[in-house]
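# Just to be clear, the model below is a prediction. Sequence and coordinates:
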Amino acid sequence: MNISIEDHVVPQLFTTAIEAYEIEHRAHLNGKSHKNLETFGLLWGYSIPEKGSLPARIVSTMATVETSALRHQNWVQPDFESIKSKKKFFEKYWPNIELVGTFHSHPYDNLSEVTKIKGWRASSIRTTGNSGDEEFWPLFHKEVSPEQPHLAHLIITIAKLEKRGWAYPNRLQGQEESKGYVLSADDRKLWLRAYATEAITQNTILNFIFSDEITLDIPSLQKRFL
């Protein structure tokens, strides 16, 4: 499956992750402040089904932030009822726009920490011992958008650099080359990695499965960060 992110969606993704990472957040004026938080949002756009030899395609034209999500430095928990209400609102007034996926951030203190555990990748029971992204995304698909054959899921990973860096945006290395990007922006480093979920009928039962068989395409990214 191909996932395409339009140009104007990219700053929405990056600035949301940067804000949760760098800006102190309080529940009220005199409350304790927190930084380095994860954040969660939704991808909107349209889907193109598989046609002959052409794979299915998801195109994201917009992103919105879930302000009701519970945010922590190691996890984020969205409110499904909030998401369903937004989806219903869009379906009524903007029926040409579909909920096509999710995004969330992975904040890390420094570059070495990200590199050591490959923090741009999805978390899972297999890697952490606790339910993670690979288990959550199929549940999200089932509970929120079971009518969609595919959903895209993006991870925006962010870490602080010790000094202001500069590097051309580039694809990830090795077998992940077609699935994500990495770039430096001022004194921070950012990774963008894509995954998907699929709705598949097996023995008359509709199942929702995690998939890493994707290609992420952001044509404008390298032009913007030259």
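Structure received. Residues are numbered from 1 along each chain as shown.
# Please make it C-alpha for all contacts and neighbour counts, starting now.
OK.
# how about the strands in this protein?
Using DSSP state E, the strands of the chain run over 2-5, 40-48, 57-65, 70-71, 76-77, 98-108, 150-160, 170-171, 180-185, 188-202, 205-211, 215-217.
# which residues sit against the first one?
Counting contacts by CA atoms under 8 Å, 6 or more residues apart in numbering, the residues outside strand 2-5 that touch it are 55-61, 152, 194, 214-218.
# Which members of the residues you listed are classed as buried?
Buried members of these, counted by 16 or more other CA atoms under 10 Å: Ala56, Arg57, Ile58, Val59, Ser60, Thr61, Ala152, Ala194, Ile214, Thr215, Leu216, Asp217.
# Please pick out the residue of this protein most distant from its centre.
Within the chain, the residue lying farthest from the chain centre (CA atoms, centre = their mean) is Asn30, at 31.6 Å.
# residue contacts, Gly165?
Gly165 neighbours (CA under 8 Å, 6+ apart): Ser184, Ala185, Asp186, Asp187, Arg188.
# Would you mind listing which of those are buried?
Ser184, Ala185, Arg188.
# Disregarding residues adjacent in the polypeptide, which is nearest to the last one?
Setting aside the residues directly before and after it, Arg188 is nearest to Lys160 in space (CA to CA, 6 or more residues apart in numbering), at 4.5 Å.
# I'd say the one you found and Asn110 touch.
Yes - here Lys160 lies in contact with Asn110, judged by CA atoms under 8 Å, at a distance of 5.1 Å.
# So for these two, which sits in the more crowded spot?
Lys160 (20 against 15; other CA atoms under 10 Å).
# how close does that one sit to Val9?
Per CA to CA, to the nearest Å, Lys160 is found 23 Å from Val9.
# in stretch 160-174, what counts as buried?
Those would be Lys160, Leu161, Pro169, Arg171, Leu172, for stretch 160-174 by 16+ other CA under 10 Å.
# Distance check, the first one against Tyr168.
Read it as Lys160. 17 Å.
# Now do the contacts for Asp212.
Ala194, Tyr195, Ala196.
# take the one below as the second:
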Amino acid sequence: MTVQIIIEDHVVPQLFTSAIEAYEFEHKTHKRVKGKTGLETYGLLWGYVLPERNGQATRVVATLATIETSALRHEDSVTPDLESLRMKRDFFQQYWPNLELVGTFHSHPYDNLPTVQEIKGWRASVGDKEHWPWVHQELAPELPHMAHLIVTITGLERRGRAAPKELDNGEAGTGFVLSSDYRKFWIKGYATEAVMDEDAVEADYSFNTLDDIQLDIPSLVKRFQ
């Protein structure tokens, strides 16, 4: 059954502003050092998971996002620090036990619109689909599913505004595309699942990436109409 990913209102600005900052503003280690722009960024999603029951699919609900400032960021990749991820997970468990680590997000920055359209830059890379199961296994193996979002951004030559619409061409329901000022965004969802090996003597799980998801962001249309 399709996994439903629900992104609550407070998470949306955190996703977009972190992608914009990494894309447009210079990142420096010293004021005399030339900074870089057009970088990827990485963060974690927090919330809760409602398991499949009563005919409803599993729902992964994100209510909060945090940014990994220690992640190693480049123009075409981003690598988080595993110890930083574990620290945040443990910190939340101690002081905010009502929130679980339920997923990740990262950005895909591109120089121009034709490049995004040509390579379908809003989609997951091979590396993404290998990374997500690893995160699931390392940080939350007890969860049946986790959510993973890609926020793709590129600049536009002309200022425009286009209300969010669903992705098409077989990707309907998995993401949205919209424009605001001199920027164009795509946001697309994936999930990972923990699958138990029924032949194992003890509980043994493998972790897989799923394309079959339903991404629901109720406030997105309201805010960007």
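Received it, and whenever you're ready, just let me know what you need. Predicted model only: the values in this text are computed from it and were never measured.
# now for the residue nearest to Arg188 of the first structure: what does it line up with in the second structure?
Lys160 of the first structure maps onto Gly155 of the second structure when the alignment is built from TM-score structural alignment.
# ok, that match - contacts?
Tyr110, Asp111, Asn112, Leu113, Tyr182, Arg183, Lys184.
# Can you verify my assumption that the first one contacts Thr154?
Just to be clear, that refers to Tyr110 of the second structure. Yes - using CA under 8 Å, Tyr110 of the second structure is in contact with Thr154, at 5.0 Å.
# Which residues are in contact with each of the two?
By CA under 8 Å, 6+ apart, Tyr110 of the second structure and Thr154 have these common neighbours: Val116.
# Settle it for me: which of the two has more neighbours?
Comparing Tyr110 of the second structure with Thr154 by other CA under 10 Å, the one with more neighbours is Thr154, at 25 against 20.
# Enumerate every residue touching the more buried one.
Counted by CA under 8 Å, 6+ apart, Thr154 of the second structure has contacts Pro109, Tyr110, Asp111, Asn112, Leu113, Val116, Arg183, Lys184, Phe185.
# Could you do Arg183 of the second structure as well?
Ile153, Thr154, Gly155, Leu156, Arg159 are the contacts of Arg183 of the second structure under CA under 8 Å, 6+ apart.
# and if we set it to 7 Å?
For Arg183 of the second structure, the contacting residues are Ile153, Thr154, Gly155, Leu156, by CA atoms under 7 Å, 6 or more residues apart in numbering.
# any idea how far the equivalent of Gly121 of the second structure over in the first structure is from Ile214 of the first structure?
Under the alignment (TM-score structural alignment), Gly121 of the second structure pairs with Gly119 of the first structure. Distance of Gly119 of the first structure to Ile214 of the first structure, given as CA to CA: 19 Å.
# possible to save the contacts of Arg183 of the second structure as TSV with distance to Tyr95 of the second structure?
Converted to TSV, the contacts of Arg183 of the second structure look like this (distance: CA to CA, whole Å):
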residue	distance to Tyr95 of the second structure
Ile153	34
Thr154	37
Gly155	40
Leu156	42
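# Check those residues against Trp96 of the second structure and report the nearest one.
Nearest to Trp96 of the second structure out of those is Ile153 (CA to CA; 31.7 Å).
# what's the neighbour count on whatever residue of the second structure lines up with His8 of the first structure?
Matched by TM-score structural alignment, His8 of the first structure corresponds to His10 in the second structure. Residues lying near His10 of the second structure (other CA under 10 Å) number 13.
# contacting residues for His10 of the second structure?
Thr63, Leu64.
# measure it to Trp46 of the second structure for me?
Distance, His10 of the second structure to Trp46 of the second structure, by CA to CA: 11 Å.
# Pull up the overlap in contacts between the two.
Joint contacts of His10 of the second structure and Trp46 (CA under 7 Å, 6+ apart) are Thr63, Leu64.
# looking at it, Pro55 of the first structure is touching His150, isn't it?
No - counting by CA atoms under 7 Å, His150 is not a contact partner of Pro55 of the first structure; they are 11.5 Å apart.
# and Ala62 of the second structure, what pairs with it in the first structure?
Matched to the first structure by TM-score structural alignment, Ala62 of the second structure sits across from Ser60.
# Give me the distance between the residue opposite Lys179 of the first structure in the second structure once aligned and Leu15 of the second structure.
Using TM-score structural alignment as the criterion, Lys179 of the first structure maps onto Thr174 of the second structure. Counting by CA to CA, the gap from Thr174 of the second structure to Leu15 of the second structure is 16 Å.
# swap in Met146 of the second structure?
Taking CA to CA, one finds Met146 of the second structure at 17 Å from Leu15 of the second structure.
# what do you get for Thr152 of the second structure?
Counting by CA to CA, the gap from Thr152 of the second structure to Leu15 of the second structure is 10 Å.
# cool, and Thr104 of the second structure?
Thr104 of the second structure is 11 Å from Leu15 of the second structure, by CA to CA.
# give me the number of residues near Glu142 of the second structure?
10.
# give the contact list for the counterpart of it in the first structure.
Using TM-score structural alignment, the partner of Glu142 of the second structure in the first structure is Glu147. By CA under 7 Å, 6+ apart, the contact list for Glu147 of the first structure is empty.
# The one 10 residues further on now?
Counting by CA under 7 Å, 6+ apart, Thr157 of the first structure touches Ser105, His106, Pro107, Gly119, Trp120, Leu190, Trp191, Leu192.
# 10 Å - rerun?
Each residue near Thr157 of the first structure by CA atoms under 10 Å, 6 or more residues apart in numbering is listed here: 14, 17-18, 38, 104-108, 114, 118-121, 182, 189-193.
# any shared contact partners between Lys160 and Asn110 of the first structure?
Joint contacts of Lys160 of the first structure and Asn110 (CA under 10 Å, 6+ apart) are Arg188, Lys189.
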